[in-house]
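Enquirer: Show me how the following folds:
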Amino acid sequence: MIVKSPYLKCGGSNSVSGYLRYIGTRERVELLPGNRPPTRKQEQLITKLVKDFPNSQELDEYSDYATKHTKANASTFITRALEENWAAVQQSEGYMKYIATRPRAERLGDHGLFGDEDGVDLATTMDELDRYTGNVWTHILSLKREDAARLGYDNAKAWMNLLRANRNDIAAAMNIPPNHFRWYAAYHDEGKHPHVHMMAWSTVPDEAYLTREGIRKIKSTLANQIFRQEMLHTYEQKSYSRDELVWEARRAIHRLIQEMARSIYTYPEAEELMQTLSAQLETVKGKKSYGYLPKPVKKTVNEVVDRLEELPVVRECYNQWCALQSEVDSYYHDKTREKKKLSQEKEFRQIKNAVIQEAERIRLGEITFEDADLTGHDEPEQGWGESYACWELRQIIRDESLSLADRDDAVEELERLAERGDAYAQYLMGQLYRDGHLLIPDSQKAKDWFTQASGHGLPEAQYALGKILLSNDPEVREPDEGIRWLKEAAAQGNSWAAYRLGKEYLGGEVVSKDATRATAWLTQSAEAGNQYAQYMLGKLYLTGQGVTHDQTQAMVWFGRSAAQGNQYAQLFLERQNEIRPPSVMLAATRLLYHMSRIFENHSLPQSGAGLHIDRKRRQQLREKRIALGHKPNDHEEEQSQGMTMKGW
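Expert: Coordinates of the predicted model:
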């Protein structure tokens, strides 16, 4: 769809009523069959038009004429060139004489004008414009012939209904209150480019103004309506041939996002740039955001993004995104979307700030925990001392092949068992209310059941209670109590509780930062076989944080963790002879994770209709699910496998 929005000045000797009469009464261009050549008069007029108005050579109609010299193409170009340059044309006696003497085709009534109401009085409207002193915009809305025919916009009625339905949106784009908005339009069934001329103005002179953004909004609003059905096909991934590209691209992007999120990369070039950037940030005062950085620092940020784009998974994902975006953009623009370098694509400006944040982490020496995939693995399915009755009910509840009614009955029976004092049944009830698989999520009830089970000395319940009390859910958050229950669980040998305590003392958010205590808790967990604690101890010994620097001891702990499948520990084993800090060696991997989230947020919506939740609200809901114990990717289209960096 093409939208052009020039304007004409009124007042004094300038009158636009002639333009109104012209668009309302001009002939329908004859669709001439065959390849009859243009007349000599047409050729002479085209030569003059191109000389007087060089920009007219940019019109699609001129391209059609230049490609194929026919009488029909000549007539179409002449008409559009005159319309595009009306302000100058009406001052030329020669051009006006040509317009006045053109033959006219049959019309319904005296003219083809329409507006908010039926029965437009041409004389009255022309008189109104003759007395008007403000600017009048002359929008030209054009479709390709094949699109107009396919979508049903090859007649005046369809355009009239469209413009009437969206007149308030057009008024808003022109900064005109709806009650001040005046407009009239006429449909011209032009050769290859049927179009509508729409004159629009405000009843209050000098009130209206139209920016490029306003023109974009008008175009977007109308294109969304015109192409709505085809856009729905794209978003809903129908099996039509033109939508197959969209479907394949979306699947590819999703696959690549998952791969990006769980990939562990060694990329020395990017690591060196990140070290350079972290050093540059030492000299930056104030807000460390891309827009506020000096040019040399911005240059380094861009270089990091350019290096990351060279990674196959990033390059392929970005290529797929560009293809998908081009498919959608084709509904709005005739020009092919220009593919830019990733660092120059405005849609992905967040990547630059992610790079800055990671460089700042390196500069500050912040500790990171590569453990997001442990969610759901830190609570065993079965504990010591579970009664047979509880075990039997748990099997029914977890069996998704059974009917929902049978599983609901098992939950009710489990609750009765919990009320009779069965500690493990109480623990399971807490999980069910926290996770919401068969019960409506209720963090308060989850806390109550975990508390009862913890009172019986069940370490699994004490750990779960500690987690929920440390969550960001305001209904149940009690940090001091959370730490107390974690210590109770750790004292009974729960390695996950000891690991979480180590993290809390390293982070210093709910307890005072204490590297010595953190190391003690991590050591307790690591000696109990916890691979995440073993990995973290390896990092602490490697950096000398909380313990004496000891690379040999670091490699011992990395080895024990890697033996259990920890890929990050394996990375440090393979690069043990390098002298870069751990945060630098993990920089590319961490940035890939951040990029995967950004690509996910910028992929197209799955549906063009229905409930829409904006990105920030979706993130808030996701964080609450995680706080309640859900896996980060619950209810997503696909589950990722292996170790990821979600939750960093």
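Enquirer: Every contact and neighbour count from this point should use C-alpha atoms.
Expert: OK.
Enquirer: Pretty sure V16 sits against C10.
Expert: Yes. The criterion here is C-alpha atoms under 8 Å, and V16 meets it with C10 at 6.7 Å.
Enquirer: Overlap in contacts, these two.
Expert: 129-130, 136 (C-alpha atoms under 8 Å, 6 or more residues apart in numbering).
Enquirer: higher neighbour count, V16 and C10?
Expert: Per other C-alpha atoms under 10 Å, whichever of V16 and C10 has more neighbours is V16, with 24 against 19.
Enquirer: So for the host helix or strand of R394, what gets flagged as buried?
Expert: If you go by DSSP states H and E, R394 is part of helix 388-398. For helix 388-398, burial by neighbour count (16 or more other C-alpha atoms under 10 Å) applies to 390-391, 393-394, 396-397.
Enquirer: and it, how far from the chain's centre?
Expert: 42 Å (C-alpha atoms, centre = their mean, to the nearest Å).
Enquirer: to compare against the first, here's another:
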Amino acid sequence: MRSDSIPKIIVKTKYLKNQRHKEYYLNYIATRDGVEKFQMSHGDKPVTKKQQELIENLLKDYPDSKTIFEYEDYINEPTRRNASEFISAVMDQNLTDIATKENYVDYIANRPRVERLGEHGLFSDSGKKIDLSQVVQEVGKHEGTVWTHIISLKREDASRLGYDHAQGWVDLCRAKRNELAEAMRIDSNNLQWYAAFHNEGHHPHIHMVVYSKEPRQGFVTNQGIKKIRKMFASEIFHQDLMNIYKNQTEARDELKNYSQKTVQELLKEIGQKDHLENGIIIEKFLALKESLKDYQGRLMFAYIPKESKQLVNDIVRELEKEEHVQKLYEQWNLYRQSVFETYNGSLQEQLPLLEQKEFKSIKNMILKEVMNYDVNAVTYDEQLPSLQVPELDIVVEDVESEKVDDIPQNLTTNLSARYRLEWSKNYKMACKLFYGSDDVQQDIEQAKSLLKEECDQHNILGYELLAKVLEIENKENPESYDLYKEALQGSLEILSTDKNDFIQSYLQYKTGKFYYYGKGCEQDYEKAYHHFSQSDSEYAMYCLGRMYQRGYYVEQSDKTAFEYFDKSATKGNAFANYEVGTYYDRGTAVPKDEKQANLNYEIAYRKFEGMLKNSEDDNLLYRLGEMNYYGKGVEKDTESAKKYLEKAISFDNKNAKYLLATIYLKEYDYANIPQAIKWLEESENPQALYLLGKEYLKGILVEQDKKKAVHYLTLSAEQKNSYAMYALAKVFLNDINYMDPDKGISYLQNASSLGNEYAQIMLGNIYLKGEHVEKNVDAAISYLQMASDKNNSFAQYMLGKLFLFGKEVEQDKEKAKSYLEQAAIQGNTYAMYLLEHMDDYHHQPLVLMTTRLLHHISRIFTKTVPDNSKSPLAGVDKKLAKKIKEKKIAQGHNAKDHEINMR
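Expert: Okay, here's the model as predicted:
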């Protein structure tokens, strides 16, 4: 991005002196006496000698004037017009040196080209009528310090963004008053400010007068001025910044690809004789190792001896000379510059890599690698920090929805019994009124009325649906539980008395659902399984598939789960078609088959649409929303997905809440992020709790809170979410405030037993190193083999390296080659290197150590450029999200609101 295309803002802050100055100077500034006048028709002619002399004098008196827009214009094009604009701007911005406080207020309110808001141009807080003469006296008599701010834009930016008229600035200043107070260390209740908009030709701007009603309050530092500039810039250029971040995201992806390509090239070249091995870097590494051989202190750059520090610095300097690192650093500086200019209005100093604070970690990385270097040692975790856990699919519950139209006509139980099961006319109409359909408008109250009549007739279907209606209206309504309990009791009694095959099958399924979800009873998967197993209903088969899929009561088995889903789909259950499609889509328990996956998705989608016409069931709405969002069985359509999900949420569908919350978070839909967090916090869905825990752990879209993160991840882990277990393990093994190795290992073992390949890799690495546990190579190989069986390239690389070097196990080059080839096919660059150098590995520990260092540097480059995994503003300033939240609180929002931006 070119520098001149970046939006900029200039902020000048001074304070008014108490002493009086000659009136001549005030009149001189106000009327521009002494400033050479020119006809507009002559404005494009070269600057006059008199103007040049005046500019030279002004620059001597006010050298910081070189930073303002007008000077930039004058230097680029030294015309009479630009010279006059610059002279006026300098005098304007330094008026505080020659004016009394009273005159300054009067000047900014009445000077030429001020936009009047009534009799003058002064404005302040909303609802405050301004009497200019009274304000002039008030400011003049104020005993404390009175500050002035001049905020200036380029004309093209002001016109484009709506700041070429007073009202835009009025709204902006009022919205920013509390942030301004904070930056100036003034209690917001004591803040007093006035401003006026001056519509200058090239650079429209405002003058602000700011002070505290409490004379002893208020203090402005250079950091405070930066905050003021940043708060105005982030608001004025919000849309521009979004575009910059979008471009930077694309640039970051480009950079990441470039980085990966670079590392691949390095790995290919690194074994050559004229590469790093005969350079200064290797020599410095070995010298550093020797200088630290007797060192016993903390292994951090700040603590090591001076001689060793010099060697570390030499290594960093040499690394910067490497062609690939040099190119990466040039790109990194280019992308960072675009944001810096927006906030600071000036060029950022280009520092050597050694002095760039974002890369300080390289020094400690060098120390760690050098001290761990042993020609006889072999390491296995080159890529462990870069392992990325994939996004998880939603664990959905309660998605099956039986079709009432499939029920045999006029089928009912013995009407003389205590309970009855009847798909009566009133019940069917209540279903339509509750959900709404193509021919019946939704009417909840009328549905409730009909269902109450069915309950009076002891129809268990009426009990169940009325319980659901009341549960949606109020989750805590005890009547809902009582109605479910009545429905369950009726189902059990009818099962014991009515021997009709269809009723037996149907009620075994319904009774199983009561126990499965704990509706009207304690949740009991064993009883649920017992009842589902005695039904030949396609819906019971679907539920059995779910139980085997999740390992509820039965041993987890995707193979058995698929068999039940397939049987259910064959009998016409569209929800089962969806699951079968998912298994073929992922290649789980069956060979991956895109054609079969799409076929089943399309069948499911078509059936769901047909079912929806008769009843807008929330489970149908959820599935249609989810399929539109991911493009399953239909073209991807996010807007249609949202509409389906919003409708499902009106029926309190938990899955829809979770998915829509996920969409809001992914899209950085700031206005809806508080609602998204609220839905996740209310959810009992293990995946929702996992997502919530991760958000609190990252602290990007919500304020970081490790305690909450651990809480929600624990709730998710308790529901057998292996990814939550893995996340918790990393906290307990790595976070100094939560360090508990035993708990961390336990979580990894539990996650591994559930098939989590990332936990298996981490355990393999831990047992290889003997960290937190006794070293056990056999256990390490066992865990790595589990992950390798899932075709994990990193596990395959580690196993290949183990058998190639033969340090921990008996050397087996054939085994090593097999594992390394499997990893290399998937793009593992370390495996590629080892395959190419299988017979030349005496120097590989040193070579791979330097390569790890280069990997570390490339990761820093990609991480320090803003990406779409962060809030757009978070990549620029880590504190900005917090500041925006504080602003919203100051405007009256609840402190627990999690929103980043109200747009």
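Enquirer: What helix or strand is the nearest residue to R500 of structure 1 once chain neighbours are set aside located in?
Expert: For R500 of structure 1, ignoring the flanking residues on the chain, the nearest one in space by C-alpha to C-alpha, 6 or more residues apart in numbering is L486 at 7.8 Å. According to DSSP H and E, L486 of structure 1 maps onto helix 479-491.
Enquirer: With W332 of structure 2 as the reference, measure out to whichever residue in structure 2 pairs up with E347 of structure 1.
Expert: Using TM-score structural alignment, the equivalent of E347 of structure 1 in structure 2 is E358. Using C-alpha to C-alpha, to the nearest Å, E358 of structure 2 is found at 11 Å from W332 of structure 2.
Enquirer: now do D33 of structure 2
Expert: Distance from D33 of structure 2 to W332 of structure 2, by C-alpha to C-alpha: 49 Å.
Enquirer: Of these two, which one has the most company?
Expert: Neighbour comparison, D33 of structure 2 and W332: the larger count goes to W332, with 19 against 12 (by other C-alpha under 10 Å).
Enquirer: how close does the equivalent of T76 of structure 1 over in structure 2 sit to P204 of structure 2?
Expert: In structure 2, the residue paired with T76 of structure 1 is E85, using TM-score structural alignment. Note on E85 of structure 2: its distance to P204 of structure 2, by C-alpha to C-alpha, is 11 Å.
Enquirer: ok, now K17 of structure 2?
Expert: Taking C-alpha to C-alpha, one finds K17 of structure 2 at 26 Å from P204 of structure 2.
Enquirer: Kindly report the same for L488 of structure 2.
Expert: Taking C-alpha to C-alpha, one finds L488 of structure 2 at 74 Å from P204 of structure 2.
Enquirer: elements contacting the helix or strand harbouring Q44 of structure 1?
Expert: Using DSSP H and E, Q44 of structure 1 sits in helix 40-52. Here helix 40-52 of structure 1 touches helix 71-84, going by 3 or more C-alpha pairs under 8 Å, 6 or more residues apart in numbering; DSSP states H and E.
Enquirer: Check the mean deviation of the helix it packs on from structure 2.
Expert: Its matched residues in structure 2 lie on average 3.1 Å from helix 71-84 of structure 1 after superposition (mean C-alpha distance after the TM-score superposition for structure 1).
Enquirer: Does anything pack onto that helix? Which helices or strands?
Expert: helix 40-52, helix 60-67.
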